[in-house]
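1. Here is a sequence together with a model predicted from it:
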Amino acid sequence: MELPQGVIGKYKISRLICGANPFSHTAHSGELVYVGRLFAAYLTHDKIVETISLCEDNGINTLIARADNNVVEFLGKYEKKRGKRIQWIAQTAPERTPVEENIQFVADNGAIGCFIQGGQAGKLFSEGKIDDILKYVSLIKEKGMIAGVGAHDPRVITTAENAGAETDFYFLTINNVGYQCDDPKLASETMKTIDKPFIGFKVLGAGRTYPKDGFQFAVNSGADFLAVGMFDFQVLENIEIAKSIFQT
């Protein structure tokens, strides 16, 4: 049984997508101050290349990763080793401004898509700057990439959609452990109401629930795709769980 795929824009995307917070050494570990260093010690570029290779060999054909130099560097090493580039959907890096230059950066480095990072979009929403979100989405499209908006608050997505955002997809937190997802019911209603592909993220609450439970909850809630950061030793298990859920 192969890992099912869906379509976003003109691209076939595996229903399970490799997330890259671990590759950027972002652990979401609360008060545990050493975990980021542990991630950095284990996830060298060679180990990241090995992990992405394992993903692609077993049906995951897309990576979601930050729009920064670290990602471009390990993707370059991956391409050199494998002879091809895995499909990369870039997440804007809030510290890299202006946003327009960050979007140009990923377009220049071969991303198939880009979306406005959830915290960044949330800040613009809270400041009443939805027009800026629309502008960035339009620019992504102009650069030939599929375009999206990320959010922790579903209202960001609803507002952008109602304002006419030219999005190909949305990227929304969904879990039932309360981690960066304060209202899973509203998140589910949003995914089931807006007729565009939704990539669910933080579906495991950054490691606070088990894949079988987190994946099933996210899919039942309306997620079309799941973005999941993973270590090499988690890849095969995650793929088998995703196969069983998306095949039913």
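-> Great, that's in hand.
2. CA only for contacts and neighbour counts going forward, please
-> Will do.
3. can you give me the offset of the helix or strand hosting I157 from its chain's centre?
-> In this structure, I157 sits in helix 154-162 according to DSSP states H and E. Its chain's average C-alpha position is 18 Å from that of helix 154-162, according to Cα atoms, centre = their mean, to the nearest Å.
4. Please apply the same query to stretch 131-146.
-> 17 Å.
5. Just the buried positions in that stretch, please.
-> Residues 133-134, 136-141, 143, 145-146 are the ones in stretch 131-146 that count as buried (16 or more other Cα atoms under 10 Å).
6. wait, which of the residues you listed is closest to R155?
-> Set against R155, the nearest of the buried residues of stretch 131-146 by Cα to Cα is I133 (13.4 Å).
7. so what's the closest one up against?
-> By Cα atoms under 8 Å, 6 or more residues apart in numbering, the contact list for I133 reads 116, 121, 124, 149, 160, 165.
8. ok, which pair from those is furthest apart?
-> The distance between the two most remote of the contacts of I133 (Cα to Cα) is 14.2 Å, for L124 and A165.
9. List the buried residues for the helix or strand G36 falls within?
-> For G36, the enclosing helix or strand under DSSP H and E is helix 35-42. Neighbour counts over helix 35-42 (16+ other Cα under 10 Å) mark 35-36, 39-40 as buried.
10. Got another one to weigh against that:
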Amino acid sequence: MPDAKHDCGSVRSDRTRGQLFTMALLRIAVGWHFAYEGLAKLFDPHWSAESYLRSANWVAAAWFHRLADSPTLLSITNQVNMWALVVIGVALMLGCATRLAAISGMVLLALYYLAHPPLFTPTAGVAEGSYLIVNKNVVEMLALLVVATFSQGRLGLDRYLRTIRSWSLRQVSRWRLRWQSKLSEPISAGDPETLARRQALAGLVSVPFFGAFVMAVLKKRGYESQEERQLTTLADGMSGASMKVDWSTLDQLKDQVPSGKIKQVELSRVMMGGNLMNGVAHARDLIYVSKLIRAYHDRDKIFETFRLAEACGINTVITNPILGPMIVDYWENGGGKIQFMSQCQGRDKQEFLDSISYSIDHGACAAYVQGAVADRYVSRGDIDLIGLGLERMRAAGVPAGIGAHYLRTIVQCHEHGFDPDFWMKTLHHHNYWSARMDKQHDNIWCEEPDETIAFMKEMPQPWIAFKILAAGSIHPKVGFKYAFENGADFVCVGMYDFQVVEDANLTLETLSSKLVRQRPWCA
């Protein structure tokens, strides 16, 4: 008959061994994440914590803003953040000074959380998921708390460190006794106590994972194409930090861009789209472009672009509300007063209403239901959310609009009885090579231009046409004329600083020409 006591002890031993190994895997996984986050920032010559610090919006916001305002403190913050991530990550992976690394990691994560807690208003910046109070920073903090609380000395380099420390203390004690003449026999320097083979292997369990991490990083870095490296080098030489607006181009400006009104708000006939400043390029399959334009559009470059636009009479930027803090910063510190119209959005009712509140709180001059969001609400049967959004916007005292990529969204909103202060609808022709309807892939935004023109002709509200250049596929001279001639009252165009004067002049040229326009001006 088996020995019950022996069996129970065996099970308990196996369970303990399994728990230790699971704990080691948790430690290694968190360390891997930390280390690569740090290395990715070190590899990116344009990375800076500035925008993250500036958009901090909770109790310690003023402190984070001060760090961003000081070039010296910002540089120190960048270096400390990058190297702390790398050092903490490597220490966790190897199981070296594990408790200190875990506590340090918790402090770092707490600072991240303090800057951008996922509370009850939209978080500035691009989020990779949906959070409420608990986000991945909190989850990793709790994981590190577990790592710091439970000893894992058997599965990591800490075992060797403890052995060396113990041997060193013993040797120091012996030498002290000898010098005090309390030890008569000679003292041998000796060696650190030898570990049993199985114990030694357990102490090295983290090393293969660290080797795999190094190989993965090298492989990922190797996938970077020669073209992307060249473009990155080019961006480094012409980044927003070093490339300044050529103000001499203002000498070529023919006149100020004319304006129209939606309700009480004066708006330039051409408005600046904010996608480029947010890193959205609609670059089809050119995977490096978004990173390139984010590197180009740092804070100084955005401010310079705004100033140049205002000098040309372009007084409004249409953007996602995440750019709100940057625009407020521009008003307060950049010396300008450009308006912003907010694209309100949300996956559900509360997120949508929070987006409206966030936009109003950051000074939006007008707001509308973002096109893709309105399309989604209509397609899934949540059209009443659009009406609720219009009510909230108007209650805040700003013009309220509805955007759409699909004509059916506008049609159904009209049939539902909605009466927005303006429409925001895509418009462009299909005479460009990538406009293939058989397989749409971020390449076409107005599927029915003729039907759109015909329907909008009957709408009495002002119409802001966007995507009129099909994300850079149509020349502005052609796109501007097509939009204004076919009924648009305003156009929204993404533009770099070096395109602002040209776009302003093309707007003037188009509006002063003999437009064959059937729809009356509604603003």
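-> Nice, I can see it. Given the structure is predicted, the values throughout are model-derived calculations rather than measurements.
11. which residues in structure 2 does the helix holding I157 of structure 1 align to?
-> Counterpart in structure 2 of helix 154-162 of structure 1, with TM-score structural alignment as the criterion, is residues 407-415.
12. Next, the mean deviation of the matching stretch compared to structure 1.
-> After superposition onto structure 1, stretch 407-415 of structure 2 sits on average 1.8 Å from its aligned residues (mean Cα distance after the TM-score superposition for structure 1).
13. For structure 1, which segments count as strands?
-> Listed in chain order, the strands of structure 1 (DSSP state E) span 5-8, 11-14, 16-19, 62-66, 87-91, 113-116, 146-151, 169-173, 198-201, 225-229.
14. Now check Q180 of structure 1 against structure 2: what is it aligned to?
-> Aligned counterpart of Q180 of structure 1 in structure 2: W445 (TM-score structural alignment).
15. and stretch 112-129 of structure 2, which stretch of structure 1?
-> Aligned using TM-score structural alignment, stretch 112-129 of structure 2 spans no residues in structure 1.
16. and for stretch 387-398 of structure 2, what span of structure 1 is it aligned with?
-> So stretch 387-398 of structure 2 sits over residues 134-145 in structure 1, by TM-score structural alignment.
17. do the same with stretch 475-491 of structure 2
-> The aligned range for stretch 475-491 of structure 2 is 210-226, by TM-score structural alignment.
18. circling back: so for L124 and A165 of structure 1, which sits in the more crowded spot?
-> Legend: neighbour count by other Cα atoms under 10 Å for L124 of structure 1 and A165, higher for A165 (22 against 16).
19. Just confirm that one contacts V137, I think it does.
-> Yes: with contact defined as Cα atoms under 8 Å, A165 of structure 1 counts as touching V137 (6.9 Å).
20. Packing partners of the top helix by length along structure 2?
-> Using DSSP state H, we find that the single longest helix of structure 2 is helix 4-43. If you count contacts as 3 or more Cα pairs under 8 Å, 6 or more residues apart in numbering; DSSP states H and E, helix 4-43 of structure 2 packs onto helix 71-94, helix 136-149, helix 206-222.
21. go with 6 Å
-> Counting contacts by 3 or more Cα pairs under 6 Å, 6 or more residues apart in numbering; DSSP states H and E, helix 4-43 of structure 2 is packed against helix 71-94.
22. which helices and strands sit right next to the helix it packs on?
-> Using 3+ Cα pairs under 6 Å, 6+ apart, helix 71-94 of structure 2 sits against helix 4-43, helix 61-69.
23. That one corresponds to what range in structure 1?
-> Going by TM-score structural alignment, helix 71-94 of structure 2 lines up with nothing in structure 1.
24. Residues touching that helix, excluding its own?
-> With contact meaning Cα atoms under 6 Å, 6 or more residues apart in numbering, helix 71-94 of structure 2 is reached by 27-28, 31-32, 34-35, 38, 67-68, 98, 101, 156, 206.
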